[in-house]
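Visitor: Provided below are the primary sequence and the corresponding predicted coordinates.
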Amino acid sequence: MSELSTQRERMALYAKSMFDRGLTHGSTGNLSARLSDGSLLVTPTGSSMGFLDPARISHLSSTGELLSGDRPTKEMPLHEAFYDTRHGTGAVVHLHSCHSVALSLLPDIDPENVLPPLTAYGIMLLGKVRLLPFFVPGDPAMGEAVRGLAGKRSAVLLANHGPVVAGKDLEAAVNAMEELEATAKLALLLRGTQATALEPAQINRIVERFDVDWN
């Protein structure tokens, strides 16, 4: 089986897994993955991640020309911004996952790092997650906002919209996205309690041990 066919199948499997577990719903969310020749696979516009036809997943050339499949998601500027600025990006996941969106609505979160340091894995897989302002879906300004970070963040949270995560491949990007949603859920569950977060010294040990981009 060719790389194109294999990656289309894998993308459909990961998308269905997230849909079946309630991480995405309806026709929300989108995935992309870069192939070895620099071309991209992208979920089609208006498609449900629970019912993707692998053969209809959009295949775009490195210059953005549609080679096969249906028209790609309208959020292409968001995906392209990560590929263009974040070294080593091999896949991008964007969801409207409930707990992450809820966290983006709260008035007292830190826009420089929306996730509190609750677990080692939240730090290891995501680094600092930047809150970006609200944009109308499909607005190219979302991509420009990501470009403005100059590749310094692998994950962002769009206010009133949802998270976007880049990874070295589909598995890494999906795992990191799931960690973001789980940490957001923990943060919401623990609001108003005296929960014990990780201390700065503990965070520093994690950052050093796992070479996390924490600047």
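Guide: Structure received.
Visitor: hey, let's count contacts and neighbours off CA atoms from now on
Guide: Will do.
Visitor: show me what the strand or helix carrying residue 11 is packed up against.
Guide: Using DSSP states H and E, the element containing residue 11 is helix 3-20. Packing partners of helix 3-20 (3 or more Cα pairs under 8 Å, 6 or more residues apart in numbering; DSSP states H and E): strand 30-34.
Visitor: okay, angle between the helix holding residue 11 and strand 30-34 too, please.
Guide: 150 degrees (axes from the mean of the first three to the mean of the last three Cα atoms, to 10 degrees).
Visitor: any idea how far residue 199 is from the residue nearest the centre of the chain?
Guide: In the chain, the residue lying closest to the centroid (Cα atoms, centre = their mean) is residue 165, at 2.2 Å. Distance from residue 165 to residue 199, counting by Cα to Cα, to the nearest Å: 25 Å.
Visitor: second structure follows, compare the two:
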Amino acid sequence: MSESRLREEICRYGRSLFERGLTPGSSGNISLRLDDGGWLVTPTNASLGFLDPARLARLDAGGVLVSGDQPTKEIPLHNALYESRGSARAIVHLHSTHAVALTMLPEIDPRAALPPMTPYYLMRAGQTALLPYYRPGDPAVADAIRGLAGRYSSVLLANHGPVVAGDSLETAVFATEELEETAKLYLLLRNLNPRYLSPAQVGDLAKNFDLDLPDHEHGHDHSE
């Protein structure tokens, strides 16, 4: 796909996420890795609902701005996830309500922020790590991402929001949406003793859909 088409795709998906209330105001950012090693990145203080393809930041392989507006201040976050997830070609970072709310709950396991609630959560987002709070744009978050050693494609930043990598922009967007909906389900069912997928059911999904899940079972097994 040409760079001009990729620019249009970023704007199209950004508008869709914004219009459905998944990233209000000027929150959230999207990046896409190009074949030459450079990136396209949404600008700082830009609403994902009103992006201009021509004004997206174009960075070279070294992260230097080549053209367009100044990129989001979350570049260290994106860069660390690209470095640790070699298959990643796109990253979506939102401030979606239910995913942010999930990060504030005391019982959340940092190694598996959500239990295996639905097959499509596991198929699209895998397991999700929870990182501690960092100031937006803090370079230290990059070290925290690298500390996950590429085991997770979906990460929650405490009191901040989800960061999701995919092998295409569509994959990253769909996984981010699935993560948000699963967080919503968790909040709706919290303290109601819901039935999660059993370890055998999770194993069956991993086998049949070739899922590379971190070797960790969620601490709250309510399966039957």
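Guide: Here it is on my side, so go on. As the structure is a computational prediction, the values presented were derived from the model and not from experiment.
Visitor: coming back round to it: excluding residues flanking it in the chain, which one is nearest the residue nearest to the centre of structure 1?
Guide: Of all residues not flanking residue 165 of structure 1 in the chain, residue 155 sits nearest, at 4.3 Å (Cα to Cα, 6 or more residues apart in numbering).
Visitor: wait, doesn't that neighbour sit right on residue 162?
Guide: No. Using Cα atoms under 8 Å, residue 155 of structure 1 makes no contact with residue 162, being 10.8 Å away.
Visitor: so between the two, which is more surrounded?
Guide: residue 155 (28 against 24; other Cα atoms under 10 Å).
Visitor: which residues touch the more buried one?
Guide: 126, 127, 128, 129, 130, 163, 164, 165, 166 (Cα atoms under 8 Å, 6 or more residues apart in numbering).
Visitor: how many neighbouring residues does the fifth one have?
Guide: This points to residue 130 of structure 1. 22.
Visitor: let me see the contact set for it.
Guide: 111, 112, 113, 114, 153, 155, 156, 157.
Visitor: please apply the same query to the second one.
Guide: The neighbourhood of residue 127 of structure 1, defined by Cα under 8 Å, 6+ apart, consists of 153, 154, 155, 212, 213, 214.
Visitor: what subset of these is buried?
Guide: Using 16 or more other Cα atoms under 10 Å as the burial test, those include 153, 154, 155, 212, 214 as buried.
Visitor: ok, the contacts of residue 155 of structure 1 in structure 2: which stay?
Guide: Contacts conserved in structure 2 for these, using both residues aligned by TM-score structural alignment, their matches' Cα atoms under 8 Å: 126, 127, 128, 129, 130, 163, 164, 165, 166.
Visitor: and the strands in structure 2?
Guide: 29-33, 39-41, 57-59, 65-67, 90-93, 128-131, 154-157, 161-166 (DSSP state E).
Visitor: superpose on structure 1 and give me the mean offset of the first one.
Guide: On the superposed models, the aligned residues of structure 1 are on average 0.3 Å from strand 29-33 of structure 2, with distances taken as mean Cα distance after the TM-score superposition for structure 1.
Visitor: show me what the longest helix belonging to structure 1 is packed against.
Guide: What stands out as the longest helix in structure 1, according to DSSP state H, is helix 170-190. On a contact count with 3+ Cα pairs under 8 Å, 6+ apart, helix 170-190 of structure 1 meets strand 91-94, helix 98-104, helix 120-126, strand 162-167.
Visitor: ok, back up a step: just the buried residues of the helix holding residue 11 of structure 1, please?
Guide: In helix 3-20 of structure 1, counting by 16+ other Cα under 10 Å, buried: 4, 7-9, 11-19.
Visitor: let's have those in CSV, adding distance to residue 95 of structure 1.
Guide: Shown next, in CSV, are those (distance: Cα to Cα, whole Å):
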residue, distance to residue 95 of structure 1
4, 23
7, 20
8, 19
9, 19
11, 14
12, 15
13, 16
14, 13
15, 10
16, 13
17, 13
18, 9
19, 10
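Visitor: between the residues you listed, which sits nearest residue 26 of structure 1?
Guide: For those, the minimum distance to residue 26 of structure 1 (Cα to Cα) is 8.6 Å, reached by residue 19.
Visitor: the closest one maps to what in structure 2?
Guide: The alignment partner of residue 19 of structure 1 in structure 2, by TM-score structural alignment, is residue 18.
Visitor: got it, and residue 159 of structure 1?
Guide: With TM-score structural alignment as the criterion, residue 159 of structure 1 matches residue 158.
Visitor: give me the number of residues near residue 141 of structure 2?
Guide: 22.
Visitor: residue range for stretch 64-76 of structure 2 in structure 1?
Guide: Going by TM-score structural alignment, stretch 64-76 of structure 2 lines up with residues 65-77 of structure 1.
Visitor: how far does that stretch sit from the chain's center?
Guide: The chain centre lies 18 Å from the centre of stretch 65-77 of structure 1; the measure is Cα atoms, centre = their mean, to the nearest Å.
Visitor: got it, and stretch 89-109 of structure 2?
Guide: 8 Å.
Visitor: can you give me the end-to-end distance of that stretch?
Guide: 28 Å.
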